[in-house]
Structure formats: structure tokens, C-alpha cells
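1. let's see this in three dimensions:
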Amino acid sequence: MASEAKERIGKAAALLLEPGQFVVLDVGTTALSVARAIPSDFRGTVATNSLLVAIELSNHPNLVVHVAGGRLRGGDMALSNSNAQNFFRDLHPDIAFLGSGGIDAEAGLTDYYLEEAAARKVIIQNSAVSYVLADSSKFGRVARHRVAGLQELTGLITESEPPATIREALEKSGGVTIIA
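-> The predicted model follows:
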């Protein structure tokens, strides 16, 4: 069930892409689903701190892929620390898709790994638009480290209707909820 939800979220996110865009794909299994859903005829540039995303996109015929450096965390194969933060600090992407440890109306976007949360903060600050990728298991969950308030995000891409408090917190500042 969770993998089906992530696949639906990935496909919905890929539909937001426009030719020539500079895209950031964050770490996590849902970000990997976005990478898998990018059409082979999409031309653009992707920056990521996920080795899994980079490998998935490595044979994509029309993409330029940039990978952050940093300390490698197994499992998600995430790269983080000041190297990753500096990598993203120098980029100004058109659109960013962010992973999440949790999403809550009051706590906002949170994560379990401090260095990854710090990289996400930089990504949000520098991106023209930023969407959180979160399946319904993340609703109301508050992880250890705050990334951003919901008012700092463009929107949420999910597979089911979020609690009214999350939707209202996003909409209060003009954010959108996309249900895959």
C-alpha cells in the first residue's frame, strides 16, 4: 500500500515538470518515485543529495544530473552535512520536491536527521517553488528537527486528503494540496 501511494505521489509530482526546468529531488523513497516517473522525453537538470535518485536518473537520455557531496547515510543513501548545504546554497532551482519525516499544521515540515533538515532549509530558501512529498502516514507526525513552517512551502503532494488543519495551514499562505 505505501509503495502504491508513493508511486502515485511520484507521478503527480512529475506532471508539474516543464521542459528545461532546473529541479531539486531530495532524499527518500517518495523522491525516488518522482525520479522513476520523470518521462524519458523530459529535458532539464536535476540536482539531488540522494545517490538512489542519481542512479535512477543516470541513464535518462535528456537530463543533466548533479549530485551533492557530504556524509553518506545508508538506507536512503542520503548525502548531507555542510558540503551538501553549500552545494544547495549555490543553486536556484525552478522547482524542488522535498522528502519529509513528518508534516503537521503547527510544527510544519520536520525530519529525523539534523543535517538533512538543514539542507532542506537551504533548498526551500533558494527554490522558486517547493513541494513536500508526503504520504498519509506522515500526517500529524512531528520528527525531531524542524525544517520549515507550512507557510514557507508552495504545497503538499500526497495520495489522500490531509487533515483539515494541515490543508488550512497551507492554504492560509497560498499553498496548495495536490492529491494524487
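2. C-alpha only now, for contacts and for neighbours.
-> Noted.
3. in this protein, which spans are strands?
-> For the chain, the strands defined by DSSP state E occupy 22-25, 44-48, 63-67, 71-73, 78-80, 95-98, 102-104, 108-111, 129-133, 145-148, 155-158, 176-179.
4. can I get those strands in TSV including distance to Asn86 and mean neighbour count?
-> Shown next, in TSV, are the strands of the chain (distance: least, Cα to Cα, whole Å; neighbours: other Cα atoms under 10 Å):
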stretch	distance to Asn86	mean neighbour count
strand 22-25	14	24
strand 44-48	13	21
strand 63-67	12	17
strand 71-73	13	14
strand 78-80	10	24
strand 95-98	16	26
strand 102-104	24	26
strand 108-111	19	26
strand 129-133	18	24
strand 145-148	17	22
strand 155-158	25	25
strand 176-179	29	18
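5. got those strands as CSV, with distance to Lys11 columns?
-> Shown next, in CSV, are these (distance: least, Cα to Cα, whole Å):
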stretch, distance to Lys11
strand 22-25, 14
strand 44-48, 16
strand 63-67, 17
strand 71-73, 26
strand 78-80, 22
strand 95-98, 12
strand 102-104, 20
strand 108-111, 21
strand 129-133, 11
strand 145-148, 24
strand 155-158, 10
strand 176-179, 11
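6. please provide the structure for the following sequence as well, for comparison with the first:
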Amino acid sequence: MLASQRRALILETLAREGQVVAKVAAERFGLSVDTIRRDLREMAAEGLLQRVHGGALPASPALADFAARQSIATDAKDRIGRAAAALVRPGSVVFVDGGTTAGRLARHLPPDLAATVVTHAPSVALELLDKPGIEVVLVGGRLFRHSVVAVGAAAAAAIAEVRADTVFLGVTGIHPEHGLTTGDYEEARIKRAMIAASADCVVLASAEKIAAVSPWRIAPFEATTTVVALDPPEEFAAAAARAGVQILAA
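-> Model prediction:
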């Protein structure tokens, strides 16, 4: 079997079953496990999938940079942002993470809402300029251009000083077994810091992020209080219920 044929079969399996188990795939295709593992390594290097122990899972298309992500699932992100904005209560202190969906959340906050938004994303702060009731605390640090957010020790230290009611978190992957993940080590650290400094964690999850996995783990799935999503798959919703994670339909 040619390498191109093996890759096509692996991608078909991934799309159909949501995972590839190396041993099972080897038996199914009549190949050695080493051959399948080599294919998975090469495909992971090309961004076609995410390797995990024993096989592979879908790679998140949300790993693209900020500019590219602005054109992905715009209607869905708007609905998710609107639903998440409704969770921000008067008088609350909330973290709003970076990302295109978080920007939609900021856009949908009422201008007369009296609340405090702490963010390390300049794009989120700019969305709040015309909302005089909202106090904006902008966390500084090294600008990570890929996601247009502040990262690094200074940002982590500033976040640790806050005691927020809720963090509205952006991720590139949310998986019941592999948890919340993202594509950058420093960004994962900042997201963990916001979770640790918040009473509740609300994950903004457009369809391409659900059941996907990225290289850097942020936190276990159970660290999530609520997932705001648009028509999540039944299997994912069932896993969330077992973990005590609420699903809020956008």
C-alpha cells in the first residue's frame, strides 16, 4: 500500500471515528504498527492530526493565527459570544481571554453594564472602549503576535493578583479525555493562571474546537464549569454531563 493511500485511510478513519488507534489501524489495514506510527508522526508534523498515546486525534484548525481565525465560523462565534456575554453579571469581575470568539463576547456586553473586565488581549480592550459602565483592566507583558495577547512572567504575576468571578476562556481544543489544550506553551501558562484566579471557568467552544486536541495542555476537562457551544455532538454532551460540566447552547 502506498503512503498516500495509507494517509487517506487514516484521515477517513479520523473523520469517521474521531480517533485513530495505531494498533487497531495496523490490524485493519494489514500493516505493521511501526508503519502506522511513522505515518502519524509525519502527518502530525504537517498539522493534519494530533498524536496522542497509542494513536491520534483531530488537530484543531483554530491553531491558525489571529487574522486567519477571524474568518472561521463567524456566525457561530457571534452566537457563542452573545450567549457568553449574557453570563456576565452586574458588579462582577471577569477575565476575558484573547481570541476571535472572546472579541465577540466583549462586543455583545451591554454598554450600561457595571462590571470589571480583566484581559490580556488588546483586541478585547478595544471592543470595550465605547462601554462606559465597564471598567477595563489591561494586563501587560510580552506580546504574542500569533494570538495578539500578552504572555510571560509579568502577565502571569498580574493575573495571580486578581480574584475573579469567572474566566471566559478561549481554547484550540476541548476533549473529555485530553482536557483543554492550546497551541503555545506560554499561552497555556497564562490560561492556567486565569483559571486558578477564577471561581468559574466558561469555555467558548466553536465546533472546530470540540473533541480536537492541540500540543499544550491547559487543564483537565473537569476544570470547566460551563461550555458555551453551538449544537455539540451527543457524545461530547454526554461526557460533559458525566464530568459535571454544564453545556450552554448558543
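7. the strands of the first structure: which one's closest to Arg167 of the first structure?
-> strand 176-179 (6.7 Å; Cα to Cα).
8. in the second structure, what stretch matches the closest one?
-> On the second structure, the counterpart of strand 176-179 of the first structure by TM-score structural alignment is residues 246-249.
9. that stretch against the first structure, how far on average?
-> After superposition onto the first structure, stretch 246-249 of the second structure lies on average 0.7 Å away from the residues it aligns with, using mean Cα distance after the TM-score superposition for the first structure.
10. hmm, who's touching that stretch?
-> 83, 225-231, 237, 240 (Cα atoms under 8 Å, 6 or more residues apart in numbering).
11. one more pass at 10 Å, please.
-> Residues from elsewhere that reach stretch 246-249 of the second structure, judged by Cα atoms under 10 Å, 6 or more residues apart in numbering: 79-80, 83-84, 202-204, 224-232, 236-238, 240-241.
12. show me the contacts for the nearest residue to Val21 of the second structure once chain neighbours are set aside.
-> In space, not counting the residues next to it along the chain, Val21 of the second structure is nearest to Gly55; the distance is 4.4 Å by Cα to Cα, 6 or more residues apart in numbering. Taking Cα under 10 Å, 6+ apart, we find Gly55 of the second structure in contact with 19-25, 36-37, 40-41, 49.
13. pull out the buried residues from the residues you listed.
-> Among those, those scoring as buried are 19-23, 25, 36-37, 40-41, 49 (criterion: 16 or more other Cα atoms under 10 Å).
14. just these: which are in helices?
-> 22-23, 25, 36-37, 40-41 (DSSP state H).
15. count of neighbours near the equivalent of Ala105 of the first structure over in the second structure?
-> Residue pairing (TM-score structural alignment): Ala105 of the first structure is matched to Pro176 of the second structure. Applying other Cα atoms under 10 Å, we find 20 residues neighbouring Pro176 of the second structure.
16. Pro176 of the second structure and Phe221 touch, don't they?
-> Yes: Pro176 of the second structure is within contact range of Phe221, at 5.5 Å (criterion: Cα atoms under 10 Å).
17. list residues touching both of those two?
-> 239-240, 243.
18. counting neighbours, which of those residues comes out on top?
-> Of those, with other Cα under 10 Å as the count, Ala240 tops at 21 neighbours.
19. can you tell me which residues contact it?
-> Shown in contact with Ala240 of the second structure (Cα under 10 Å, 6+ apart): 175-176, 221-222, 224-227, 234, 246-247.
20. do the same with Leu51 of the first structure
-> Contacts of Leu51 of the first structure by Cα under 10 Å, 6+ apart are 27, 32, 57, 67-69, 72, 74, 76-79.
21. if I line the two up, what does it land on in the second structure?
-> By TM-score structural alignment, Leu51 of the first structure lines up with Pro122.
22. then Lys121 of the first structure?
-> Lys121 of the first structure maps onto Arg192 in the second structure, by TM-score structural alignment.
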